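> Have a look; sequence and predicted model below, questions after that.
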Amino acid sequence: MRNILVLISGLLLATPIAVAEDGTNASAGAPLESIDGVFLDTVDVNIVNVDVYVTDKKGNRITGLTKDDFELYEDGKPVVITNFYAVEEGTVKEGGIPLEPLDELAPPENFGSVAAAPEDQRLSLIVYVDNFNLHPFSRNRAFSYVRSFLRQKMKIGDRVMLVSYDRTLNERQPWTQDPELVASALYDLEDKSAHRVHWDSDRRDLLEAIFEADRISDVRGRVQTYAENLYNDMRFTIKALRELVEHLAGLPGRKAILYISDGLAMRTGEDLYYALDEKFRNRNASTNGLLMEAFRFDLTRDFQQLTRIANSNRVTFYTLDAEGLRTYSYYDVRNAVPGGSSFVDQTHFHNLQAPLQMLAEETGGFAMINTNNFSAPLARMGEDFTTYYSLGYSPATTASGRFHEIEVKVKNRKGVVVRHRSGFRNKPLPTRMSEGTLAALYHGYESNPIGARLDVGNEVRRDDGYYDVPLTIRVPIKSLELLPLQGMYRGRLRFYIAARDSEGGMSPVQDIPVPIDIQADQLQDAREKYYAYDLTLMMRRGGQRVAVGIHDEIGADSAFISTTVFIGRR
């Protein structure tokens, strides 16, 4: 992916200044660690929230539980639950804080004042329509149920987005707090092409060819080509899902993906290899290694990696198999084999549903399969959104980025079913800051407790056609934690900067350490000023979005701000 942001080294290294309204300056110092051998040890406190859904064996919600009813384990070892949050039918029963108005995304004007859950408990739902792996009829049938769910079950204040995969990922409806906008946008998707029909047509042709073939060599190569091509397409499908899940990492709160498709192949072409084996096994044909060949196209590891990324980013999958109740296509009168043939279709069905079950069950959700009526499972998903427990704890391990398994148990209760994500990745602070910056870039997320500002100056066209765009990051000095040190006060910031153009191209996140020195006798005046950091971005013509993450490395406060600029209009 091409870069659209280049920090010009000469300007990047220029001395930033602290400025007041009158233009008074204060200097930036050398890195803190090099001053008189003094080192600052900061503590990174990271709370992991585990969303838990508890039911009896019939699926009825078990409510009224308290923190003392749960046991939480990390890698098999018990951990102390420090934060507890219980919600029943949308009402906070324990662990709530005074509600604040949403500030990340402005609600529609006709909503008036909208109360929201705490930031780490707000719901963000993405309706993901995989057009590349759907039939038009099954897709449009599922849409009617999804529209009803959005209109009847989603609460005002919840954030919803609609995306589709059509060989590329497309945003059909940006984040909104009005679920009706997403419900309406589904009508537009009903006219779009759905591509699963092509693969199914090729599969039927191959099954017919296998039935009519006299020699295995007549069709084995075609089966391999089909499996290879489908395997490559599945890799692109998984890659698109993975990119979306990765971009959700820095978005706070509960995140859910309602993934709609007609299934995904865990092992592409496996059913066709079984058809070959059944047809030629007892006909003096060489079938050695035939079934092993299917393992060349095994995507199990790819799906496992996707579930781990989702778990690491607190993303829960709810997967909907729009095909519903399936019918056999291979087992019929003319090719019936005693004890066989139906197994070909059974293998095919299992292959398509296994990834849906893995993605959902490993991330705390569930799969909606083997039904033509999605009202009940969608309502059950809605109950997850409004009736749940959230257990928070501080990991005892260092933030090395390693994946850790999670297990939740309910004490002294028999017959309960507990769902939750199966693990998390303990990410170091720089990773979390980069992810927050990307959340600001992709999803408009903003959190600005320190009152920082982002100002863009007038661009200058370069000889190579690019534009130099001056950017100033302003941070109120009074919001910073300053360390007294030999007649001065020292602060330490770190900026994380990324940009994205209207075509989706983006720069990697770049981080800049920024030490600040203020003379002790100037501290009182400095507290009324801003610390301003100037840099220049090199950009292409057109619409650009710039996001900045700011971390006070002494005070441990963070902020994420962003702005949209249009380059080359002059």
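It's in.

> use CA for all of it now, contacts and neighbours both
Will do.

> any idea how far Arg380 is from Leu248?
24 Å (Cα to Cα, to the nearest Å).

> How about Lys58?
Distance of Lys58 to Arg380, computed by Cα to Cα: 12 Å.

> out of these two, which sits in the busier spot?
Ranked by neighbour count (other Cα atoms under 10 Å), Lys58 and Arg380 place Arg380 first, with 15 against 9.

> my read is that one is in a strand, agree?
No - the assignment for Arg380 (DSSP: H, G, I helix; E, B strand; the rest coil) gives helix, which keeps it out of a strand.

> And the helices in the protein?
9-12, 136-152, 179-189, 196-212, 220-247, 270-280, 290-294, 300-312, 342-362, 375-386, 429-443, 523-526 (DSSP state H).

> take the one below as the second:
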Amino acid sequence: MTIGNLCSRPDGRRSYCWCLLTLLVAALAFGYPAAGQEPDALSSSEVAFGEEIDVRVVNLEVVVEDGEGDRVSGLAADDFLVLVDGEEVEVEYFTEVSRGRARPTSGADVPPAVGDGEVVATNYVLFVDDERSLRALRRPVLRGFADRLGLLDPADRVAVVVQNDGRLALLSPFTTDRGATSAALEELDRGRRFRGLLDSRRILRTFTGGGGGTAAYFRDAGPQSHASEAAADLVARGGGISAHVDRNAGGEALLDSRAVVSEGLGAAGAIVASDLVFANMKPDSFEQEARASILEQDLSLSVDAVVSTMRALDPPEGRKVLLLLPGYWPTGEFRPSGRGAGLRTDLQLLDGLIDTANLLGYTIYPMDQQTGSPNMRLWQNLRYVARDTGGMAFMAGSNISALELVASDTSNFYWLGFAPEYRRDDRVREIEVQVQHPGVQVRARRGYLDLSRATEADMEAQRHLLFPQQTEEDVARLRVRTGATRSLRGKRMNVPVDVAIPIGTFTAVPWDGRYVQRLEVRFATIDHDGWRAEQPAIPLDLRHDTAPSPDSVHWFRADVEMRHLPHSLVVTVHDPVSRQTASARIEVKP
């Protein structure tokens, strides 16, 4: 089944990825080496695992300034009013941070992320989108960053992450070693491994047919010379009808994936799925729409990379800051002449980035490249991201000294926290912070995402796809083996995949005299150009006569259909009860 993904939002905004993956799934019990028993398939309605109490704190780093722009100090917790969706919530945690030191307060507990000591460290993540930035234009910004590392507090930590060809590289983990951070920046400056936009294989191939030149990329959505090839590529990504087989259940059902393709593949996919006639469309308008769809997917790749970075890194105690150097991120409505109902605006895509940052407690400070003719639409977008996460955006001069300005901004603020009643419905809760003093201005994050377990697991699978280094460090690993590939029509291929799932590491819940497990299996691929395909969760419900032993294994089989190209295949198995994820990454060649 070919399905489009990812985070659904209550206002109809969705984060879909290219869906190039077709699965013929067969869940087979090949054996349990330790338990020696055969599991039974379990109907999804047979078991309820109960509710989990989530005590994750929503952190609010609040800046209060007077009419002159100077920081207001000496406020207490009672001076603040926090509203969530218009209703007041109790401020359970509070402290004032002045010059990077927590001041003693009364009436509320210190936020857990502050830590036990007086020093409130700041954890900086520098994210550089190598594929969309120009080396010559980002070099002054990165050198300005390196020159100001000495201004940070000795307790502050810095990590450097780079996105290139649809993959993430951790050049330097969180460290207080300024030499290690400088070495990572030097590697970016040399340009041997990270050559920037002009050497991006994927962008060159997509927008210029691989013939060189990137002028088409610097413009917003509109007709370009290579849009016809882009349109053809989109049409080739349509779906079809396949079978979903569960031999344990003894049944087989045919699924018409075209109904789902219309939701997930944007304009061209919807045209194919709906069998629309092109007679009423001018060729140039279709080319324009096709190119707009590619730009939309291009921005989605970048946003997903930043989201995966924030989810993958596990910073120590302290404040979390993301310094974002995006380069030429695409801008536009992606809906030329009102067509393309499945496509979204740039701000809607950026909402996914904002929601994750607010959920995880990151403040974002975007930095523009050092360019003499800035893209004002992009600049407005960067300010939008900064505003809704409580940060600031820097461009044309201020970007050179961005680290110094951010260090000052994050050294003096009020840290508030509250533990909401999570509903897990994927809705954004709007936050408003008020200060009971006239004439002051308040800056803080404006909301948080009430993330569902299913969406959280989808994002975790995406992290494993984009961040190979982090996947290799996971404790729970899957064993995956592939069979001989089989060529299919339409430049596609079929790859049989067997997955050994270590069910002994996952929670088995006693139920009606047996032990049951409800797991979620996900497949995702990424090709050499960074284009991805992600499959929504496949439920795997098992029950056992006795609790599985620690070394029990369940074999899961799937036939994975993809384009006839080399791919990295990532398999993840998620346990919603323990929230553990096991993963494996293998290379697939035609």
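Done, it's in. Here the structure is a predicted model, which means the values were calculated and not measured.

> Looking at the helices of structure 1, which is nearest to Ser400 of structure 1?
helix 429-443 (9.9 Å; Cα to Cα).

> okay, that closest one sits on what stretch of structure 2?
Taken onto structure 2 by TM-score structural alignment, helix 429-443 of structure 1 occupies residues 453-467 there.

> Give me the contacts around the matching stretch.
6-7, 166-169, 304-305, 308-309, 311-312, 424, 426, 470-471, 522, 524-526, 534, 536-537, 569-572, 574, 576, 581, 583, 585 (Cα atoms under 8 Å, 6 or more residues apart in numbering).

> Name only those of these that count as buried.
Buried subset of the contacts of stretch 453-467 of structure 2 (neighbour count, 16 or more other Cα atoms under 10 Å): 6-7, 166-169, 304-305, 308-309, 311-312, 426, 470-471, 522, 524-526, 534, 536-537, 569-572, 574, 576, 581, 583, 585.

> measure the closest residue to Gly543 of structure 1 other than its chain neighbours to Thr42 of structure 1 for me?
Spatial nearest neighbour of Gly543 of structure 1, chain neighbours left out: Phe566 (4.4 Å); criterion: Cα to Cα, 6 or more residues apart in numbering. Counting by Cα to Cα, the gap from Phe566 of structure 1 to Thr42 of structure 1 is 39 Å.

> again, but for Lys93 of structure 1
From Lys93 of structure 1 to Thr42 of structure 1 the distance is 35 Å (Cα to Cα).

> Tell me which of the two has more neighbours.
Between Lys93 of structure 1 and Thr42, counted using other Cα under 10 Å, the more crowded position is Lys93 (16 against 10).

> who's in contact with the nearest residue to Ser549 of structure 2 once chain neighbours are set aside?
Spatial nearest neighbour of Ser549 of structure 2, excluding adjacent residues (Cα to Cα, 6+ apart): Gly504 at 5.3 Å. Counting by Cα under 8 Å, 6+ apart, Gly504 of structure 2 touches Pro548, Ser549, Pro550, Asp551, Ser552, Val553.

> Buried subset of these as a ChimeraX selection?
Buried residues among the contacts of Gly504 of structure 2 (16+ other Cα under 10 Å), as a ChimeraX selection:
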select :548,549,552,553
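
> Report the buried residues of stretch 248-266 of structure 1.
248-266.

> Strands of the stretch 51-200 of structure 1, residue ranges please.
70-74, 77-79, 83-88, 91-94, 100-101, 115-116, 123-130, 159-165, 169-176 (DSSP state E, counting those that start in this stretch).

> residues touching Pro355 of structure 1, list them.
For Pro355 of structure 1, the contacting residues are Gly263, Leu264, Ala265, Met266, Thr300, Phe303, by Cα under 8 Å, 6+ apart.
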